[in-house]
Structure formats: C-alpha cells, structure tokens
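*Asks:* Kindly return the folded structure for what I paste below:
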Amino acid sequence: MAQVLVVEDDDRIRPLVVRALGERGYAVSSAPTGMAGLQQAVEERPDLVVLDLGLPDVDGTQVLAMIRAVSQVPVIIASARDDDPSLVAALDAGADDYVVKPFSTAQLEARIRAVLRRSGSGAAPRADVVVGDLVVDPAARRVTLAGEHVELSPREFDLLRHLAERAGTVVTKRELLTEVWHQPWGGSDKTVDVHLSWLRRKLGESAAAPRYLHSVRGVGVRLEAPEAPVRPEAPEAPG
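*Replies:* The predicted model follows:
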C-alpha cells in the first residue's frame, strides 16, 4: 500500500482527495500549508506527494525546491491552469507530473500509478525488519517488541528503522543526522543522544543496561539482538 501526502490549502478539496484515495487503497495524510507539508514529507517519508502550487504561506515551487533538497520522493503538482508559468517552473525544478484542476479521482490515481511505476516506489510492500523480538514494519510505520506495540514518534520511528536496517553495524551520529534528520551540513550530536535516550526508555532498557541499542564511544551506536542467556549444562547422570 503506497503512502501519499496531499498538500492542499483548500478545505473543500483536501478532504475529498484524502477520502477518495483512501477508498482506493492508499494510505493518505494531508497538510494545509507548504511548511506543514514539508515537515510531513521529511518525517513521514511518503511514497508520493501531491503538491498544490497556490499555498497560503509559501509558494508551491519553493516547497518543491525544499523537498528536493532533502528527498527524491515523487511529486505530482496540482495547478489551476496547464499554461501557468509556475507549473513550468515546478516541472523544471523536479516535479514528476502534474494534474490540472478540477481533476477527477480517476485521473489523479492514473497519474499516481504512472509516477510510482516509473520511480519504482510503492510497487511492493516494504518487508518487515526483524531483529530478535523487535519487529519494524516500514509500510505501517509500526513497531512491536515481543509482540507488544511500541508507541513511537515519527522521528523515533525513523531513527529505529534506520538502525534496524543496519543491525549489527555501528552507525555514526553524523550519518544519523544526515539520513534521519536530513542535516548534512550541521546539527548537534545532542539531538541524536536525546532521541536515543527516549528510544531506549520505550524499548525498556537504558544506556547503562542496554539490550538492543549499544553505544560505541566516540563512534556511534549499534543495534543488535540481545544475546540468548547461556544455560548451564545439566550435570551428567552418575554411571
């Protein structure tokens, strides 16, 4: 099931598009402004974004440029006119396709299917990542530990998924800032430390008594399954 983010300020159009795509099997979220849409695109990592150009806070073309600075998620532009110069600018800036308002749900879905096919996104469900009793479901953005649901914030989920997909490997804080926080040119290691602390608490462990998350001093952090307890050998029966 592909995840679609709809960035649209019109309170009449937005819920209609969300409901229509949801009825056709998509997981849909929405945002009414450009900056809210940008934040959700970064945090939720959807498979595709439907982006209106006429947003109240930031021009849609600028939003696209900001999305493209941190992500290659496919973007379909929604425009009121097919000869709008801003539509041409958006396509030049990296938009994958466009629809002209008013559009039908069937037309929008056809564009979504075509773009996802070209990009390879949403073609197949993303497999669960399993590390010991920890299961990370990227498609549903759900985590369970020993069968129990673990409630995580969007950032905590992205952090855990990134580490779980590299289980057994030491991941540097710089990589985490780049890949999870999308801050390749800066950012504080303290940000990573705080989120790791929250994540440990929700996984029922601590830095002093780690089970899954192991800090490597001066390098980063490694996620791995806890070692099975060593069982003492049974004494041999007397001969």
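*Asks:* alpha carbons only for contacts and neighbour counts from here, please
*Replies:* OK.
*Asks:* Does residue 87 belong to a helix, a strand or coil?
*Replies:* At residue 87 the chain is in helix, as set by DSSP: H, G, I helix; E, B strand; the rest coil.
*Asks:* Please give the structure of this sequence too, so both can be compared:
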Amino acid sequence: MRVVLVEDDAGMAEAVIDGLRAHGFHAIDHLSHGLDLLTSHTVYDAVILDLGLPDVNGYLVLRQLRKVSDVPVVVLTAEGDEVAVVSCLRAGADDYIVKPPRVGELAARLEAVVRRRRATEPKLSVVVTGDVMVDLAARSVEVAGAAISLTQKEFAVARVLAEHAGVAVPRDKIIAEVWGEKTSSTSRSLDVHMGALRAKLNRPGLITTIHGFGYRWSH
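*Replies:* All right, here's what the predicted structure looks like:
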C-alpha cells in the first residue's frame, strides 16, 4: 500500500511517518502543500490529509480531489467537535482522526478505509478488446486466439492499462505500480517496455498515447 501524508508541520509529519513504518507501512510519501496532492494523487492507495495547509484549505483540497478521484482519505483535524467531523465526512473524507494522532489507531483506520474501498471495486479477471484477451488471473495474453509471450514487466504494464480499459492512465501511476518509484531510468524503462508491448500485440490503436499525460487501453 502506497500512502501519502499531506502535513505542513515537519515535526508532526516525521513522527507520524516513523510510527506508521513501525506498524508495517513502508511506502509513505510526505507532501506539505495541498496542490501537490491534487497533481500526484493517482499514484497513491490512501491519503492522510491535514486540514490546516499553507496554500489551500484542506476542505477545498478534499472537495477538489473528490471530483477526480475516489482514493481513500483519512483527515487529520485539530478540531474534534461534531460540526468539524461532519464537515469532513460531507466533503468526501472516508474517516477522520483528531490531532495529535495515536499512530496505532491511524494505522488501523487506514487499513479499514482501504479494505472497504477495495471490497467495492469490481474484480475483473478477463479483459477483452476486439480480438485481444488479457487474463489477469492467469497472467496471459492472447491475440486472435494465439498466446503472446510477454516478459513480466510487459505483462505488468498491460495489466495496469487493461484494468482501466477506456480510462486515461497517468505515466506516474503505471511506473508506481510496475516499478515502485519514478526515476529517470524507470521512466525510460516504461518507454522501452511500452514499445515492446505494442510490437508484440501488433494492434495499432489498442494502446493510445495521451501526450503529456499517459496512455489509454481501448475499451
């Protein structure tokens, strides 16, 4: 699970991240501005969002985020009264926790909101587009009834795109799911594997490049 903490207090952020790592959360990023979350949310499985941010009010960040994403959000708030809590939930938060957070409780709440969200997601096993079939469970691909030999990384790229067939998938999301982190080498590797995948599938138009953003697998 890849988590991002949006918190402008460096001391608080360090304490929360250290505590979550002690509870088994190892892929944790830290952002101090709300706008940074709005431009990078696609690579995360869960968000911990402070409301008192230096650039944009956390409620506004949450409302904007909910227009484009259903990523689970646990709000960190200094206000524990009913009005603040209800406002958070109505703005789209999945849960909330009052500062200073008890990290064990925060970890449990993170696990719970992600588990609930995943339980509502459709479980695709086979994606068929024209004469191309991607069997996600068997990790196999067929074109016109013939099996196509893909490397592990090539299939992983195909899986991410096929799971979101018809939807534009950001490059950063593909890199995060296949390689774990974005570097100059992983970005180049995506280009190489994408070229090889397209060549092996030999179906022009199946994977569309959205310049400056990412790729889309035809629906």
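*Asks:* TM-score for this pair?
*Replies:* Overlay of the two chains. TM-score (TM-score structural alignment, normalised by the length of structure 2): 0.62; 171 aligned residues with a C-alpha RMSD of 3.7 Å.
*Asks:* can you count the residues close to residue 37 of structure 2?
*Replies:* Counted by other C-alpha atoms under 10 Å, the residues lying close to residue 37 of structure 2 total 21.
*Asks:* aligned partner of it in structure 1?
*Replies:* In structure 1, the residue paired with residue 37 of structure 2 is residue 37, using TM-score structural alignment.
*Asks:* Could you do residue 113 of structure 2 as well?
*Replies:* Using TM-score structural alignment, residue 113 of structure 2 sits opposite residue 115 in structure 1.
*Asks:* Give me the mean distance between the strand or helix carrying that match and structure 2.
*Replies:* Per DSSP states H and E: residue 115 of structure 1 is located in helix 105-119. Compared with structure 2 after the fit, helix 105-119 of structure 1 shows a mean deviation of 2.1 Å (mean C-alpha distance after the TM-score superposition for structure 1).
*Asks:* residues in contact with that helix?
*Replies:* 17, 20-21, 47-48, 74, 76, 96-99, 122-123 (C-alpha atoms under 8 Å, 6 or more residues apart in numbering).
*Asks:* If you count neighbours, what's buried in it?
*Replies:* Buried positions in helix 105-119 of structure 1, judged by neighbour count with 16 or more other C-alpha atoms under 10 Å: 108, 111, 112, 115, 116, 119.
*Asks:* now swap in stretch 20-38 of structure 1 and tell me
*Replies:* Under 16+ other C-alpha under 10 Å, the buried positions of stretch 20-38 of structure 1 are 20-21, 26-35, 37-38.
*Asks:* residue boundaries of the helices in structure 2?
*Replies:* Using DSSP state H, the helices of structure 2 run over 10-22, 34-40, 58-68, 82-91, 103-120, 152-163, 171-178, 184-201.
*Asks:* now those helices in TSV, with distance to residue 214 of structure 2?
*Replies:* Output for the helices of structure 2, formatted as TSV (distance: least, C-alpha to C-alpha, whole Å):
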stretch	distance to residue 214 of structure 2
helix 10-22	30
helix 34-40	13
helix 58-68	16
helix 82-91	29
helix 103-120	24
helix 152-163	10
helix 171-178	5
helix 184-201	11
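*Asks:* looking at those, which is closest to residue 128 of structure 2?
*Replies:* Closest to residue 128 of structure 2 of these, according to C-alpha to C-alpha: helix 152-163, at 8.7 Å.
*Asks:* Show me what the closest one is packed against.
*Replies:* Here helix 152-163 of structure 2 is seen to pack against helix 171-178, helix 184-201, strand 214-217 when contacts are counted using 3 or more C-alpha pairs under 8 Å, 6 or more residues apart in numbering; DSSP states H and E.
*Asks:* With residue 159 of structure 1 as the reference, measure out to the alignment partner in structure 1 of residue 89 of structure 2.
*Replies:* Using TM-score structural alignment as the criterion, residue 89 of structure 2 maps onto residue 91 of structure 1. Distance, residue 91 of structure 1 to residue 159 of structure 1, using C-alpha to C-alpha, to the nearest Å: 32 Å.
*Asks:* So for these two, which sits in the more crowded spot?
*Replies:* residue 159 (20 against 17).
*Asks:* Start and end of stretch 9-17 of structure 1, how far apart?
*Replies:* Start-to-end span of stretch 9-17 of structure 1 (C-alpha to C-alpha) is 12 Å.
*Asks:* what sits up against that stretch?
*Replies:* 6, 7, 8, 30, 31, 32, 33, 52, 54, 55, 56, 105.
*Asks:* Now with 7 Å, please.
*Replies:* 8, 32, 33, 55 (C-alpha atoms under 7 Å, 6 or more residues apart in numbering).
*Asks:* Same question for that stretch: list its buried residues.
*Replies:* Buried residues in stretch 9-17 of structure 1, counted by 16+ other C-alpha under 10 Å: 9, 14, 17.
*Asks:* next one: stretch 204-217 of structure 2
*Replies:* For stretch 204-217 of structure 2, by 16+ other C-alpha under 10 Å, it's 206, 207, 215, 216, 217.
*Asks:* Adding distance to residue 147 of structure 2, write those out as a markdown table.
*Replies:* Output for those, formatted as a markdown table (distance: C-alpha to C-alpha, whole Å):
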| residue | distance to residue 147 of structure 2 |
| --- | --- |
| 206 | 17 |
| 207 | 18 |
| 215 | 23 |
| 216 | 22 |
| 217 | 19 |
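*Asks:* Widest-spaced pair of those residues?
*Replies:* 206 and 215 (10.1 Å).
*Asks:* Tally up the residues packed near residue 48 of structure 2, please.
*Replies:* Counted with other C-alpha under 10 Å, residue 48 of structure 2 comes out at 22.
*Asks:* Map it across to structure 1 for me.
*Replies:* Checking TM-score structural alignment: residue 48 of structure 2 goes with residue 50.
*Asks:* Hmm, that match is touching residue 73, no?
*Replies:* No. Contact status for residue 50 of structure 1 versus residue 73: not in contact, 10.6 Å apart, counting by C-alpha atoms under 7 Å.
*Asks:* Now for residue 56 of structure 2: which residues touch it?
*Replies:* residue 34.
*Asks:* now it: how far from residue 9 of structure 2?
*Replies:* From residue 56 of structure 2 to residue 9 of structure 2 the distance is 15 Å (C-alpha to C-alpha).
*Asks:* Thanks a lot, see you next time.
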